[in-house]
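Engineer: make a model of this:
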Amino acid sequence: MAEPTRLDLLRGLLAESGHAAMYVSDLVNVRYLTGFTGSNGACLVRADGEAVFLTDGRYRDQSAAELAAAGNDDIEIVVTRDLLGVAAGRAPADLVAETHLLDVDSWQQLDRPERSGRLVERLRETKDDTEIAALRRACEISCQALEALVAGPLVGRTEREVARDLEWRMLELGAEDKAFETILAAGEHSAIPHHDPTDRELRRGDLLKIDFGARVDGYHADCTRTFVLGPAQDWQREIHAAVRESQAAGLDRLRDGVPVADANTAARGSLEASGWLDAFTTGLGHGVGLQIHEDPFIASSHTGRLASRTVLTMEPGIYLPGRGGVRIEDTVLVTDPDHGGEPDVLTDTTKELLEID
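Structural biologist: From the prediction side, this is the model:
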């Protein structure tokens, strides 16, 4: 028996929820369901089996090729400038849509559909083999690029120069692009969780925090490592060790069936025990896939449980304004408990506090 397609899985969720069809207009969700990578497309998916893909004339050939490559060559393709109007004319009465993306006029044109309840995002939380392979490759490229970067001289170069160097190395290794704007922060700037690289030169004694990733086939890697330029001071060693212990505690809870909130409790509990919880001011982790930030988000408010094949980050940190900060982040695959169940850290470069020049 053939494996169900992503469209089949969505049809199953629609049937479970008692809805006849869904209008999908989020381009990330459209890509996930159909394989289409262009800038204008939508699809109408019926629970009873029919699916229609809509795009404009610019993407006539591209959409046909991409849908076929994704195994969706049986989907009807409608080329039109009025995607919404055609969808509205063909939609059944009981329609759901991504209403958070629709303006009022579009919502009314679709005859006021109900909220979809993030059905496609639910499917995207667990990855198939193709997705895992892309994520694994993105993480491999990221780690290889970082290891090559820190093997060379860094002191005296600017944050911006080193960030661009790292990004170029990822492209040279086969990335289609960087996953997001690289955060490369030296010295006092490392205390800023999301710092934009500047022309500040890297100096001996600086903490150097690098948050970066490669993108492969649309899938994102996310990794952060913190180093010291030259010999580490005691306070730098202390906060690095505290973050590393916190991350290890959180990683250990990234297992199939474990409540998502447990990972949050474990990582924050470790920081509290070491006396540094008040210096942790950011989120702890998030899903990674076709978007750099996607469901699930690790938080005490999350009521769900982790499932195998979920890929997410674990990224505690300590940030001391005016002095410096440390973040350690990995992209992690939750594995099948029948095959060991240990979290599979995809960004497997060293987490030691390296002293580099």
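Engineer: when you work out contacts or count neighbours from here on, use the C-alpha atoms and nothing else.
Structural biologist: OK.
Engineer: just the strands in the stretch 51-200 of the chain please.
Structural biologist: In the stretch 51-200 of the chain, the segments counted as strands under DSSP state E, counting those that start in this stretch are 51-55, 76-79, 95-97, 114-115, 177-178, 183-186.
Engineer: buried residues, the second one. List them.
Structural biologist: Spelled out, that is strand 76-79. Using 16 or more other Cα atoms under 10 Å as the test for burial, strand 76-79 gives 77-79.
Engineer: before we compare anything, build this one as well:
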Amino acid sequence: MKLRKLREKLSQLGLDGMLVTNQYNRRYISDFTGSAGVLLISPSEAKLLVDGRYTDQAMDQAKEFEIVQSPRNLLQAITDQVEQMGIKRLGYEADHLSVTQFNQYKDNINAELAATSKIIETLRIVKTEDELVQMRGAAQIAEKAFQHILTVIKPGITERDISAELIFQMQKLGASGPANDPIVASGWRSALPHGRATDKVIENGDILTMDFGAIYNGYLSDMTRTLAIGEPPAELKKIYNIVLDTLEHSKEKAMPGVTPRELDKFARDYLDAQGYGKYFIHSIGHGLGLDLHEDPFSSSEEVFEENMVFTIEPGVYISGLGGVRIEDDVVIKKDGVEVLTPSNKKLIIL
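Structural biologist: Predicted coordinates:
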């Protein structure tokens, strides 16, 4: 099915071959999970070129592909296979190719090279039911890790302690690793949207933001929760409730036919009406799947379709005071959204 759809796109673009080098696109099309290798796809052939480290793995995973074992430097193998496959106009992934790599291809491959952008990424936007199963699994792992970390957080431990425990728990629960280096930001540092964990000690009265996720069978989750250790400042409690309201109202607006740009504007306007719009300094969310940040993005004019997965993550950040972000992963459905991260989001005070 995936190969057929890709070949249809190549035909529409007048291409008789495609070179796939991006790791996420390679996995999506071939099911091959190795860290190195390229795909060459024509109307009648599909080949996966790997070096000897991955031959057996490729044969086991990439059932629709002919496996070509090559040296670690794949350039000569690509050149030879393009000629053998009779490819005259070869598409390449311009978004994922360095100038050096392009020059090497241009100097060696005997075919017209045609730049393409987001051909496979577009196919990846709408998830299959099997993909959604994996994403539900990734979300459940992160949710369970969150419930566990609530029993660990207390004054005296550091942000690094929390980050390490989150990663450890997610792996114990079946994750192959964390979806990102967890954001753990407490006290004044919670005003940093991407505040990575430091040696800062958790103190009474701190607000604490944690942004983390799990990788499960290649698919990712991405959730953010903000809580308090002891009684937080009154303004931060007020901000928390406003951010939570923004999240819930935004989820109600996320449906087929709405664009991510419209959803972003809705959340921005809502926060602005509450007096905090200028403190919302990032977008409302992004697509999620094999990659942590993938299409559609919040600037997209492409409308939501059923079974797209999107994060919704409003936030308010005030320098010197702190910040609040709450994030859910949602699947767009005909009659609303399926929330993959449904844990209670009322303010928790430990």
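Engineer: picking up where we left off before, let me know which of the strands of the stretch 51-200 of structure 1 is tucked in deepest.
Structural biologist: Comparing the strands of the stretch 51-200 of structure 1 by mean neighbour count (mean count of other Cα atoms under 10 Å), strand 183-186 ranks first with a mean of 28.
Engineer: mean distance, it to its aligned residues in structure 2?
Structural biologist: On superposition with structure 2, the mean distance recorded for strand 183-186 of structure 1 (mean Cα distance after the TM-score superposition for structure 1) is 0.7 Å.
Engineer: roughly how far apart are the residue nearest the centre of structure 1 and residue 31 of structure 1?
Structural biologist: The centroid of structure 1 falls nearest to residue 288 when counting by Cα atoms, centre = their mean (2.2 Å). From residue 288 of structure 1 over to residue 31 of structure 1 the distance is 15 Å, taken as Cα to Cα, to the nearest Å.
Engineer: want to throw the buried residues of strand 76-79 of structure 1 into a markdown table with distance to residue 172 of structure 1?
Structural biologist: Listed next are the buried residues of strand 76-79 of structure 1 as a markdown table, based on distance: Cα to Cα, whole Å:
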| residue | distance to residue 172 of structure 1 |
| --- | --- |
| 77 | 36 |
| 78 | 38 |
| 79 | 37 |
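Engineer: and the helices in the stretch 251-357 of structure 1?
Structural biologist: In the stretch 251-357 of structure 1, the segments counted as helices under DSSP state H, counting those that start in this stretch are 260-274.
Engineer: output the strands of the stretch 51-200 of structure 1 as JSON lines; include the columns distance to residue 208 of structure 1.
Structural biologist: Shown next, in JSON lines, are the strands of the stretch 51-200 of structure 1 (distance: least, Cα to Cα, whole Å):
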{"stretch": "strand 51-55", "distance to residue 208 of structure 1": "46"}
{"stretch": "strand 76-79", "distance to residue 208 of structure 1": "50"}
{"stretch": "strand 95-97", "distance to residue 208 of structure 1": "45"}
{"stretch": "strand 114-115", "distance to residue 208 of structure 1": "44"}
{"stretch": "strand 177-178", "distance to residue 208 of structure 1": "19"}
{"stretch": "strand 183-186", "distance to residue 208 of structure 1": "5"}
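Engineer: out of those, nearest to residue 155 of structure 1?
Structural biologist: strand 183-186 (10.3 Å; Cα to Cα).
Engineer: how big's the offset between whichever helix or strand comes after that closest one and structure 2?
Structural biologist: The helix or strand immediately downstream of strand 183-186 of structure 1 is strand 207-212, counting by DSSP states H and E. Superposed on structure 2, strand 207-212 of structure 1 shows a mean distance of 0.5 Å to its aligned residues (mean Cα distance after the TM-score superposition for structure 1).
Engineer: buried set for strand 207-212 of structure 1?
Structural biologist: 207-212.
Engineer: counting contacts, what elements does that strand pack onto?
Structural biologist: strand 183-186, strand 223-229, strand 324-327 (3 or more Cα pairs under 8 Å, 6 or more residues apart in numbering; DSSP states H and E).
Engineer: any chance of the ones you listed in CSV, with distance to residue 60 of structure 1 too?
Structural biologist: Formatted as CSV, these follow (distance: least, Cα to Cα, whole Å):
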stretch, distance to residue 60 of structure 1
strand 183-186, 38
strand 223-229, 37
strand 324-327, 45
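Engineer: out of those strands, which comes closest to residue 317 of structure 1?
Structural biologist: strand 324-327 (4.2 Å).
Engineer: buried ones in stretch 219-238 of structure 2?
Structural biologist: Buried residues in stretch 219-238 of structure 2 (16+ other Cα under 10 Å): 219-230, 232, 236-237.
Engineer: cool, and stretch 270-280 of structure 1?
Structural biologist: Buried-residue list, stretch 270-280 of structure 1, by 16+ other Cα under 10 Å: 270-272, 274, 276-277, 279-280.
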